[in-house]
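**Student:** Kindly return the folded structure for what I paste below:
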Amino acid sequence: MIDDVVRRLYEEPPDGFVATRAAAVGEARAAGDRETAKRLAALKKPTVAAWVVNLLVRKRPDLIGELVELSGALRAAQRELQGDQLRELSQQRRAFVSALVTAARKLAVAAGAGAAKLPMGEVEATLTAALADPEIAEQVQTGRLIRAAAYAGFGEVPRPRLRLITGGEDEVDDDEPDAPVPIRGAEGREETEPEEATREAAAREARERAARERRRREAERRRRELQRELSAAEAGERRADDQLTRAESAERDAETLVDDLEAELAELERRRTEAVAEVGRRKLARRTAEREAAAARRRVGDVQAALDDLD
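**Tutor:** Predicted coordinates for the structure are as follows:
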């Protein structure tokens, strides 16, 4: 039962998630299955992008299987540094992700979502991340994502540092500055490049290194800021979900109280109706007794008068 409910929750558009979950929790509680009710109440509402990916996973598992296979091939090519194969697979990745996004959009529209409001950029980022990261791919395959994923490090493996073989035993690192080139003057004397050019090249290299370091530090600072924001947002989401759960529980308790009071009110109304009817019956009996008493008194008077006449 719970698997069917979970499947329905993550296939239906998110705007109906809370109501469907509350109904399922209520049914489980009514059936006395508190464990199932607790598990259902803990399910998180997905974002629209996550819902679209979940819909694709559940409706087109064949495409997700191909995504996982291509993901493994890409990672193998990256590990083995197969440049041509890596470029070919990267092209396949882009084309395949585009096809997945198109299929996901069609499924979402068929499920009742407005095409103009679908965050397909987040869907594409999630599918691309699944190709790059096996953990993300595993999460995607569950069909129960609650938010979109991203993978900032995706891409071809950086080229290794190359060395140039000069024909002898020495190797020159092409990332190092070139050594001064000897030149011969008019007199046949060997001269070197001007020291000023060497200093300028060294200064330029230092500036570039400093710029790269600034960018690295800035990226790291930004990453830490975003991580803090993400942690705060996730904490806020948990608090909001907890508050929602408590509010839903309080609402159900209030509805139960209203039902109980209405039942009590109905019982009191029934008893009042019966009491009113009983009062009517008692009044009728009293009037009958009054008439009978009056008749008896008249009879007594008549008999007494008859006796008086005989005397």
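
**Student:** For the rest of this, base every contact and every neighbour count on C-alpha atoms.
**Tutor:** Will do.

**Student:** Would you mind measuring from A77 to E195?
**Tutor:** Here the distance between A77 and E195 works out to 45 Å (C-alpha to C-alpha, to the nearest Å).

**Student:** Which one's more surrounded, these two?
**Tutor:** In this comparison of A77 against E195, neighbours counted by other C-alpha atoms under 10 Å, the higher total goes to A77 at 18 against 10.

**Student:** Now that one: closest residue in space, sequence neighbours ignored.
**Tutor:** Leaving aside its chain neighbours, A77 sits nearest to L86 (5.6 Å; criterion: C-alpha to C-alpha, 6 or more residues apart in numbering).

**Student:** just checking, that neighbour touches Q78?
**Tutor:** Yes: with contact defined as C-alpha atoms under 8 Å, L86 and Q78 form a contacting pair (6.7 Å).

**Student:** thinking again about what came up before, count the residues that sit near the residue nearest to A77.
**Tutor:** 22.

**Student:** Show the contacting residues for I136.
**Tutor:** I136 makes contacts with 129-130, 149, as judged by C-alpha atoms under 8 Å, 6 or more residues apart in numbering.

**Student:** What about those residues, which one has the most neighbours?
**Tutor:** Neighbour counts for the contacts of I136 (other C-alpha under 10 Å) peak at A130, which has 25 neighbours.

**Student:** Alongside the first, I'd like the structure of this one:
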Amino acid sequence: MGTATDEVIQRLYEAPPDGFVAARTAAIEQARKAGDRATAKRLAALKKPTVAAWVVNLLALRRPELVEELAGLATALRDAQRGLDGEALRELTAQRRQVVSALVSAAGKLARAEEPGIKLPLAEVEATLTAAMAEPEIAAQVRTGRLIRAATYAGFGEVPRPRLRLVTDAPDEAEEEGDDAEVIELPQPSARERAADERRRREREQRKRELRRRLGSAQAAERRADEQLEKAENAERDAGHVVEDLDAELAELERRRTEAQAEVARRKQARRDAERAAAAARREVGDVQAALEDLEGDEPD
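**Tutor:** You can find the predicted model right below:
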């Protein structure tokens, strides 16, 4: 039974890739607020899947029985290869194509239901499922539902070929002279055929070296890109925290501004009241002075 964190991770890899970073950031923040640093660190290490990887993840998470069917067919195909069963190989190879095609179709339906109108790289999905049939390690990765990129496989390898021999009609001589007299090897390839085979071998080796070189460069570029992505995500989170802090400061400043405006209004009203009181006092002083002058004027000399 999966943990709560496993369920969160499953939801991340089931959702369309466009929202992966935002959803992961929200999950990390939730874990941090809960004081669960281990979960936050685990979530921060998750990588955003490509669209093709997401489609395969949907298939593995929503229809795991189809992925298991694919794995069972892969086992049967490898057994047929080891047993040099040509008829079974032909039948299983045809079946493989049908099963992979059906799984690609099922995965496409799941993805379109989740994200209508999305452009799906179904060729990469097919290549990944084909690779899962050839490589148990890739199959195991597919089963997790947490692929981050599509996989490829050049082919299902070469089936070991038996050494062809022609049995003679001289059993007595075979008993006397041993196995070398019992069989006759088929004619050796001509010099031209050997040269062609050698040329093809050299070309394959050169191609392998070139592909390994490209793989090394691609892996190095991937590591650099992942590092840059991680730095960008960390910077994004830090910037988000700064914005949150500034929002909090702005809210506090706005509260203080509102209080200050109210205080200004109160002080203005107090000033007006004081002005009216002062005016009334001045009028009273004038009236009293005038009355006093009148009285003093009416007194006899």
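
**Student:** quick one: TM-score?
**Tutor:** Counting by TM-score structural alignment, normalised by the length of structure 2, the TM-score of this superposition works out to 0.83. Behind it: 286 aligned residues with a C-alpha RMSD of 2.7 Å.

**Student:** before we move on, back to that, now for L86 and Q78 of structure 1: what residues contact both?
**Tutor:** Taking C-alpha under 8 Å, 6+ apart as the contact rule, L86 of structure 1 and Q78 both touch E156.

**Student:** For the contacts of I136 of structure 1, which ones persist in structure 2?
**Tutor:** Of these, the subset whose aligned partners also make contact in structure 2 (criterion: both residues aligned by TM-score structural alignment, their matches' C-alpha atoms under 8 Å) comprises 129-130, 149.

**Student:** What about those residues, which are in strands?
**Tutor:** Counting by DSSP state E, none of the members of the kept ones among the contacts of I136 of structure 1 fall within strands.

**Student:** Can you give the distance of the host helix or strand of A174 of structure 2 from its chain's centre?
**Tutor:** With elements taken from DSSP states H and E, the one containing A174 of structure 2 is helix 171-177. For helix 171-177 of structure 2, the gap between its own C-alpha mean and the chain's C-alpha mean amounts to 68 Å (C-alpha atoms, centre = their mean, to the nearest Å).

**Student:** In structure 2, what residue corresponds to A111 of structure 1?
**Tutor:** The pairwise alignment with structure 2 assigns A111 of structure 1 to E114, based on TM-score structural alignment.

**Student:** got a list of what its match touches?
**Tutor:** Residues in contact with E114 of structure 2 (C-alpha under 8 Å, 6+ apart) are 15-16.

**Student:** if I look at it, how far off is W54 of structure 2?
**Tutor:** Distance, E114 of structure 2 to W54 of structure 2, by C-alpha to C-alpha: 11 Å.

**Student:** Mind listing the shared neighbours of these two?
**Tutor:** When C-alpha under 8 Å, 6+ apart defines a contact, the residues bordering E114 of structure 2 and W54 alike are 15-16.

**Student:** What segments of the stretch 101-250 of structure 1 are strands?
**Tutor:** Ranges of strands in the stretch 101-250 of structure 1, per DSSP state E, counting those that start in this stretch, are 163-165, 171-173, 183-184, 190-191.

**Student:** Following superposition onto structure 2, what is the mean distance for the first one?
**Tutor:** Strand 163-165 of structure 1: mean distance to aligned residues in structure 2 after superposition is 3.2 Å, counting by mean C-alpha distance after the TM-score superposition for structure 1.

**Student:** what helices or strands is that strand leaning on?
**Tutor:** Identification of packing neighbours for strand 163-165 of structure 1 by 3 or more C-alpha pairs under 8 Å, 6 or more residues apart in numbering; DSSP states H and E yields strand 171-173.

**Student:** again with the last one
**Tutor:** Contacts defined by 3+ C-alpha pairs under 8 Å, 6+ apart place strand 190-191 of structure 1 against strand 183-184.

**Student:** how about the strand it packs on, which residues of structure 2 does it hit?
**Tutor:** Residue correspondence for strand 183-184 of structure 1 in structure 2, counting by TM-score structural alignment: none.

**Student:** From the contact counts, what lies against that strand?
**Tutor:** Strand 183-184 of structure 1 packs on strand 190-191, going by 3+ C-alpha pairs under 8 Å, 6+ apart.

**Student:** which residues sit in contact with the residue nearest to A77 of structure 1?
**Tutor:** Taking C-alpha under 8 Å, 6+ apart, one finds 74, 77-78, 156 in contact with L86 of structure 1.

**Student:** May I see the PyMOL selection of the buried members of those residues?
**Tutor:** One line in PyMOL is enough to select the buried members of the contacts of L86 of structure 1, burial here meaning 16 or more other C-alpha atoms under 10 Å:
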select buried, resi 74+77+78
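
**Student:** In the stretch 101-250 of structure 1, what residue spans correspond to helices?
**Tutor:** Assignment of helices within the stretch 101-250 of structure 1 using DSSP state H, counting those that start in this stretch yields the ranges 120-132, 134-141, 195-310.

**Student:** most tightly surrounded among these?
**Tutor:** By mean neighbour count, with neighbours taken as mean count of other C-alpha atoms under 10 Å, helix 120-132 ranks first of the helices of the stretch 101-250 of structure 1 at a mean of 22.

**Student:** Just the residues contacting it, thanks.
**Tutor:** Residues lying outside helix 120-132 of structure 1 but in contact with it, judged by C-alpha under 8 Å, 6+ apart, are 49-50, 52-53, 67-68, 70-72, 74-75, 93, 97-98, 101, 105, 136-138, 140, 148-151, 154.

**Student:** which of these count as buried?
**Tutor:** Taking 16+ other C-alpha under 10 Å as the criterion, what is buried in those is 49-50, 52-53, 67-68, 70-71, 74-75, 93, 97, 101, 105, 136-137, 140, 148-151.

**Student:** how about I165 of structure 1, what's its partner in structure 2?
**Tutor:** Under the alignment (TM-score structural alignment), I165 of structure 1 pairs with V167 of structure 2.

**Student:** The closest residue to its match other than its chain neighbours and R163 of structure 2, how far apart?
**Tutor:** Spatially, and ignoring its direct neighbours in sequence, V167 of structure 2 is nearest to V183 (4.8 Å; C-alpha to C-alpha, 6+ apart). Relative to R163 of structure 2, V183 of structure 2 is positioned 11 Å away (C-alpha to C-alpha).

**Student:** With neighbour numbers in mind, choose between the two.
**Tutor:** Residue environment comparison for V183 of structure 2 versus R163 gives the larger neighbour count to V183, 16 against 7, counting by other C-alpha under 10 Å.

**Student:** The more buried one and P121 of structure 2, how far apart?
**Tutor:** 54 Å.

**Student:** try E87 of structure 2
**Tutor:** Relative to P121 of structure 2, E87 of structure 2 is positioned 33 Å away (criterion: C-alpha to C-alpha).

**Student:** Same drill for these two, tell me which one is more crowded.
**Tutor:** Just comparing E87 of structure 2 and P121: by other C-alpha under 10 Å the higher neighbour count belongs to P121, 15 against 10.
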